[in-house]
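J.: Attaching a predicted model along with its sequence, questions to come.
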Amino acid sequence: MAADFSVVLDELDTTLRSIEAVLDVDRLRREVAELEQQASAPDLWNDVEAAQALTSKLSYLQGDLRRVEELRSRLDDVGLLHEMAVEESDEATAAEAERELASLRQAIDELEVRTLLSGEYDSREALVTIRSEAGGVDAADFAEMLMRMYLRWAERHRYPVELYDVSYAEEAGIKSATFAVKQPYAYGTLSVEQGTHRLVRISPFDNQGRRQTSFAGVEVLPVVEQTDHVDIPENEIRIDVFRSSGPGGQSVNTTDSAVRITHLPTGIVVSCQNEKSQIQNRAAAMRVLQARLLARRQEEQRAEMDALRGEGSSWGNQMRSYVLHPYQMVKDLRTEQETGNTSAVLDGDIDPFIEAGIRWRRQQESVPAS
């Protein structure tokens, strides 16, 4: 048993050293110190948006540094605890060391997943859009279930969310929704959720109680930053204003504050109706449009690279199934990750799927082209 403990301890030590190297702990300490100095500036909050971005980044990096330092300290302590238990033949202390080692393995695995987020835009905040697809009213209901799932996931992690637009369906559910997860690395984390999600269940909207399959699409984009240079000339957009509407077509407010922007060269249409003023809605809609155009530019660049390499897409668009009847199961079609606890997943417990997706993506990226 002692030999097994030592083997696992050595494995975790190696993994943690790798994480410390990737995160570059010394650089991380310097960066945190620099940001703390900037955050103490008396005129920091003169520019509220810049101040929020700085304090958010500082909080995230402080969390990274604290996690890796605490894990190193715990790993050193558990080794000493186990040595003491062996020397004194203390079974209770040995059992405590085993429990702590298991807890450390999970925590180090989770931190290792974070170090796999090294893509160009992975450190960005995320812009998530959910749309109902094939399946009528069931698809609209499913889209709303997915929106709740992601909002609950963000709530579990205490990530701030800003809801930009919800388009409600006639009978139930939503046609589409767009929201931002305002947390560093939210894009890298959630980008593996992009694709078509499939629901199989007994339809609550079918009076004959038949089984129904419906689909909803999830799009995840990186929030645009000033360095991205996504310029949109005024003559390339058409702006329409209209009255915000809620479930059942009811008017949310009495002024024409909702904004719809059409990008004429591409036909991309975005809208925002969550803010109280037309100016705020226009600014939010422009952020969404910039993100869509940035994603389009990325897709074109990827297509060019794939054409040069003679490659196509490595997997289909359908990425996860949620089966509620005749059995209960959520299964990812890429990673084979699955669970029978469908209610927990739909309540936001999706970290195992996200982590498996991030590891799968890294494996795909490291496979040499044939």
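T.: Yep, it's here.
J.: From here on, just use CA atoms for contacts and neighbour counts.
T.: OK.
J.: residues near residue 252, how many?
T.: 13 (other C-alpha atoms under 10 Å).
J.: Pull up the gap between residue 59 and residue 69, please.
T.: 15 Å (C-alpha to C-alpha, to the nearest Å).
J.: and if you look at residue 222?
T.: 29 Å.
J.: do residue 298 as well
T.: Distance from residue 298 to residue 69, by C-alpha to C-alpha: 36 Å.
J.: Kindly report the same for residue 29.
T.: Residue 29 is 11 Å from residue 69, by C-alpha to C-alpha.
J.: Next: residue 134.
T.: In terms of C-alpha to C-alpha, residue 134 sits 48 Å off from residue 69.
J.: before we move on, what about residue 330?
T.: 35 Å.
J.: between these two, which one's more packed in?
T.: Using other C-alpha under 10 Å, the more surrounded residue of residue 330 and residue 69 is residue 330, with 23 against 14.
J.: So that one is in contact with residue 343, correct?
T.: No. If you go by C-alpha atoms under 8 Å, residue 330 and residue 343 don't touch, sitting 9.6 Å apart.
J.: Residue 228: neighbour count?
T.: Residue 228: 11 neighbours (other C-alpha under 10 Å).
J.: Spatially, what comes nearest to residue 22 if we skip its sequence neighbours?
T.: residue 115 (6.7 Å; C-alpha to C-alpha, 6 or more residues apart in numbering).
J.: Is that neighbour in contact with residue 24, as I believe?
T.: No. Between residue 115 and residue 24 there is no contact under C-alpha under 8 Å: 10.7 Å.
J.: how long is stretch 125-140 end to end?
T.: 26 Å.
J.: Okay, buried residues for that stretch please.
T.: Residues 125-133, 135-140 are the ones in stretch 125-140 that count as buried (16 or more other C-alpha atoms under 10 Å).
J.: Take the residues you listed and keep only those in helices.
T.: Using DSSP state H, the subset of the buried residues of stretch 125-140 located in helices is 136-140.
J.: putting a second one here so we can go through both:
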Amino acid sequence: MAGPDYDTEIKQLTATMSTIEQVLDLPGMEREISELETQVAAPDLWDDQANATRVTGRLSLLQGQVERFAALKGRVEDLAIMVQLAVEEGDADAAAEAEVELGKIKKAVEALEVRTLLSGEYDEREAIVSIRAGAGGVDAADFAEMLMRMYTRWAERNKYPVEVYDVSYAEEAGIKSAEFAIHAPYAYGTLSVDAGTHRLVRISPFDNQGRRQTSFAAVEVVPQLEQTDEIEVDENDIRTDVFRSGGPGGQSVNTTDSAVRLTHIPTGIVVSCQNEKSQLQNKAAAMIVLKAKLLAKKKAEEAALKKDLKGDVAASWGDQMRNYVLNPYQIVKDLRTGYETGNPQAVFDGDIDGFLEAGIRWRRGADKAEEN
């Protein structure tokens, strides 16, 4: 075992952890945790439910971050001891175990380092993801369903709960659209870099002549709102339609008109929800999504105004941001970051962390360039 190489690796990991600690401001986080714990202990906390939800949510988030950092720092320290013992005793098995642990720790540290780049106003929120089939007919609908599976599999890999609000199935195959929430801290900040148009090139399984087909699907990511977010929606601006829930091929899965579609007339934003049996529950869930989309639209308009005032000093996010090519060769490539892999099947099975991390770093670089 090459001791000096391990020494260098561990020193780099230790230095990176020190940088992360400074960025996170661990002492400041611990002070805030102490203050929040005092508030949580107050007997009248739940007299104001909105504030109680905010306080307990923030406390849980901070505690999780501190515990995650402490656990990872402990692993780095334990690795140094493991390597030292393996060298002193000439234990090949221990050396092999240390090498495996080193690889795992490097990935964990890199992921935590990327997390520190998520400092936007809503980055720490949970995410609502919308997928819509674009140009390409039945292939586009099939592609949209592939993308939905990709994100839900990613969530499953990370043990993040997924709540499906609505799926509109296409007649022949795939889906016209889908809307679902991923309940995890920083899900919005992490997945927002995937917003845009995705492009698939493959031999169409729906073409009798076996021709190559290009299809598109749009991905939208908005932050889950909290009760304290101020988004007022005039009931007079909303048209409510109720309909019967449906499954693949239009097959009825519900004998009552429990599904709800809300249309925000001033903006034209439409959201649907059919995952609950109760019409009232579906309407409440649809309203959550509608408000989240209205907030995202408001922020986008504000950002566009600032950009107009400052001038277009950096390349904006184009519509087409990632290509999935299955024929004549196999590659998935992000057009903004240049990150790519030759294993599309793994990507469609939820292995997208490399793309997400590259996107987060790219966005931070673009933001810094614009600031300068």
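T.: Yep, it's here. On a predicted model such as this, the values are computed, not experimentally measured, just so you know.
J.: SS state for the residue nearest to residue 150 of structure 1 when sequence neighbours are not counted?
T.: Leaving aside its sequence neighbours, residue 150 of structure 1 sits nearest to residue 348 (C-alpha to C-alpha, 6+ apart; 6.0 Å). Three-state call for residue 348 of structure 1 (DSSP: H, G, I helix; E, B strand; the rest coil): coil.
J.: what's the counterpart of residue 348 of structure 1 in structure 2?
T.: Here residue 348 of structure 1 is matched to residue 350 in structure 2, going by TM-score structural alignment.
J.: From residue 187 of structure 2, how far off is that match?
T.: 15 Å.
J.: Who has more neighbours out of the two?
T.: residue 187 (25 against 20).
J.: Which residue ranges of the stretch 1-150 of structure 1 form helices?
T.: 2-23, 25-39, 48-88, 91-115, 136-156 (DSSP state H, counting those that start in this stretch).
J.: The corresponding residue of structure 1 for residue 234 of structure 2 and residue 263 of structure 1: what is the separation?
T.: Superposed on structure 1 with TM-score structural alignment, residue 234 of structure 2 falls opposite residue 233. Residue 233 of structure 1 is 10 Å from residue 263 of structure 1, where distance means C-alpha to C-alpha.
J.: ok, now residue 239 of structure 1?
T.: 9 Å.
J.: okay, these two: which has more neighbours?
T.: Applying other C-alpha under 10 Å to residue 239 of structure 1 and residue 263 shows that residue 263 carries more neighbours, namely 19 against 14.
J.: list the contacts for that one?
T.: 236-238, 269, 289 (C-alpha atoms under 8 Å, 6 or more residues apart in numbering).
J.: just the helices in the stretch 151-300 of structure 2 please.
T.: Going by DSSP H, counting those that start in this stretch, the stretch 151-300 of structure 2 shows helices at 187-191, 279-310.
J.: So which of those helices is the most surrounded?
T.: helix 187-191 (a mean of 26; mean count of other C-alpha atoms under 10 Å).
J.: got a list of contacts for it?
T.: By C-alpha under 8 Å, 6+ apart, helix 187-191 of structure 2 touches 118, 120, 122-128, 221-224, 356-357, 360.
J.: Drop anything exposed from these.
T.: Of these, these count as buried by 16+ other C-alpha under 10 Å: 118, 122-128, 221-224, 356-357, 360.
J.: Stretch 153-168 of structure 1: which residues count as buried?
T.: 153-154, 161, 163-168.
J.: typo on my end, it should be stretch 198-217 of structure 2
T.: So stretch 198-217 of structure 2, judged by 16+ other C-alpha under 10 Å, has buried residues 198-204, 213-217.
J.: Give me the contacts around it.
T.: 131-141, 143-144, 197, 218-219, 320-328.
J.: let's see 10 Å
T.: With C-alpha atoms under 10 Å, 6 or more residues apart in numbering as the test, stretch 198-217 of structure 2 has contacts from 131-145, 147, 172-173, 176-177, 196-197, 218-219, 319-332, 334.
J.: Centre of structure 1 to the edge, which residue is at the far end?
T.: residue 88 (47.2 Å; C-alpha atoms, centre = their mean).
J.: so how far is stretch 110-121 of structure 1 from its chain's centroid?
T.: Computed by C-alpha atoms, centre = their mean, to the nearest Å, the chain-centroid distance of stretch 110-121 of structure 1 equals 12 Å.
J.: repeat for stretch 61-69 of structure 2
T.: The answer for stretch 61-69 of structure 2 is 19 Å, by C-alpha atoms, centre = their mean.
J.: and what of stretch 121-129 of structure 1?
T.: 7 Å.
J.: Equivalent analysis for stretch 222-235 of structure 1, please.
T.: On C-alpha atoms, centre = their mean, the centre of stretch 222-235 of structure 1 falls 22 Å from the chain's centre.
J.: Buried ones in that stretch, by neighbour count?
T.: In stretch 222-235 of structure 1, counting by 16+ other C-alpha under 10 Å, buried: 222-224, 230.
J.: quick one: which of these sit in strands?
T.: If you go by DSSP state E, the buried residues of stretch 222-235 of structure 1 have residue 222 in strands.
J.: Among the buried residues of stretch 222-235 of structure 1, pick out the one closest to residue 16 of structure 1, please.
T.: Taking C-alpha to C-alpha as the measure, residue 16 of structure 1 sits nearest to residue 222 out of these, at 28.6 Å.
J.: can you pull the contacts of the closest one?
T.: Listed by C-alpha under 10 Å, 6+ apart, the contact partners of residue 222 of structure 1 are 120-128, 180-181, 185-188, 190-191, 288, 290-292, 294-295.
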